[in-house]
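Asks: Provide a 3D model corresponding to the input given below.
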Amino acid sequence: MSGYHTRWVRPCEQVEDPERIAIREALAFGKALYDRRVALGLGIAEVAERAGMTEDEIECIEEGGTAPTVALLRHLAAALDADVRLTAGHDLGSVWFEAHAA
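Replies: Alright, predicted model coming up:
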């Protein structure tokens, strides 16, 4: 509880805005793709070619403009020789590509 002026009130439970959640998920997805691409030393064109996508599509994902779907995550993981890892939450770091175990 927190005080407001001269009385105590219980603040309303705040429900997260679905639009904000979607934005954070898209940003986390973009960061995961960028991090893996850089770790492999690949350019956008190389990732696009490996994934059978356009450079614009890869750039859009990296900029947080594309919502992550299971199919797209799997497709990019295969192109990046990696597995997809997810954690609870919607913040940066909740999605990443991890190199296949040797």
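Asks: every contact and neighbour count from this point should use C-alpha atoms.
Replies: Noted.
Asks: contacts only, for the residue positioned nearest the centre of the chain.
Replies: Nearest to the mean C-alpha position of the chain, counting by CA atoms, centre = their mean, stands Phe29 at 1.8 Å. By CA atoms under 8 Å, 6 or more residues apart in numbering, Phe29 lies in contact with 61-62, 64, 67-68, 95-96.
Asks: quick check: buried residues in stretch 66-77?
Replies: 66-68, 73, 76-77 (16 or more other CA atoms under 10 Å).
Asks: return the set of buried residues in stretch 32-39.
Replies: Those would be 32-34, 36-37, for stretch 32-39 by 16+ other CA under 10 Å.
Asks: part of a helix, is Asp83?
Replies: No: Asp83: not assigned to a helix; according to DSSP: H, G, I helix; E, B strand; the rest coil it is strand.
Asks: test my guess that it contacts Val95.
Replies: No: Asp83 is not in contact with Val95 according to CA atoms under 8 Å; the separation is 10.6 Å.
Asks: I'd like the structure of this one too, to check against the first:
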Amino acid sequence: MSAHSRWKTIKAARLREDVVEHSEYAQAGLDLRLGDMVRARRIELGLTQAEVAQRAQIGQPALSRIEGGGGVPTLAMLDRLARAMGTTFTITVGQDAT
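Replies: Purely as a prediction, here's the structure:
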């Protein structure tokens, strides 16, 4: 099994609907979605992790952890990542009012 296939399997397992009731799993799902947003934007721009990490003045392994949902960046780090990619991230905190 390739690393990419394993990642998709792990991600699907972490986002399963039947485990969201546990707060730890809910947080893991949020971390994964944030990482997905960062990765998608980086790939859309055609940048490597090393390029973005250098521009944001963080280590490439730290960016990899964020993209993989294993590291939760501070707001300051998110700001540096956004600036490094010439973009913005909009984050909603709290429950959706709808």
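Asks: returning to that earlier point: and the counterpart of the residue nearest to the centre of structure 1 in structure 2, what helix or strand is that in?
Replies: The equivalent of Phe29 of structure 1 in structure 2 is Leu34 (alignment by TM-score structural alignment). Per DSSP states H and E: Leu34 of structure 2 is located in helix 23-44.
Asks: can you get me a residue count around the residue nearest to His90 of structure 1 when sequence neighbours are not counted?
Replies: Closest residue to His90 of structure 1 apart from its sequence neighbours, by CA to CA, 6 or more residues apart in numbering: Glu25 at 5.2 Å. Using other CA atoms under 10 Å, Glu25 of structure 1 has 23 neighbouring residues.
Asks: how about Ala88 of structure 1?
Replies: 7.
Asks: list the contacts for His90 of structure 1?
Replies: His90 of structure 1 makes contacts with 21, 24-25, 28, as judged by CA under 8 Å, 6+ apart.
Asks: show me just the buried residues among these.
Replies: 24-25, 28.
Asks: any chance of these in CSV, plus distance to Val47 of structure 1?
Replies: Formatted as CSV, those follow (distance: CA to CA, whole Å):
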residue, distance to Val47 of structure 1
Arg24, 23
Glu25, 21
Ala28, 18
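Asks: how far away is the equivalent of Leu78 of structure 2 over in structure 1 from Leu80 of structure 1?
Replies: Aligning on TM-score structural alignment places Leu78 of structure 2 opposite Leu73 in structure 1. Applying CA to CA, to the nearest Å, the value for Leu73 of structure 1 to Leu80 of structure 1 is 10 Å.
Asks: now do Trp96 of structure 1
Replies: 11 Å.
Asks: joint contacts of the two?
Replies: Counting by CA under 8 Å, 6+ apart, the residues touching both Trp96 of structure 1 and Leu80 are Arg36.
Asks: looking at the two, which is more packed in?
Replies: When neighbours are counted by other CA under 10 Å, Trp96 of structure 1 and Leu80 differ, and Trp96 comes out ahead with 24 against 21.
Asks: name all residues that make contact with the more buried one.
Replies: Per CA under 8 Å, 6+ apart, neighbours of Trp96 of structure 1: 29, 32-33, 36, 84-86.
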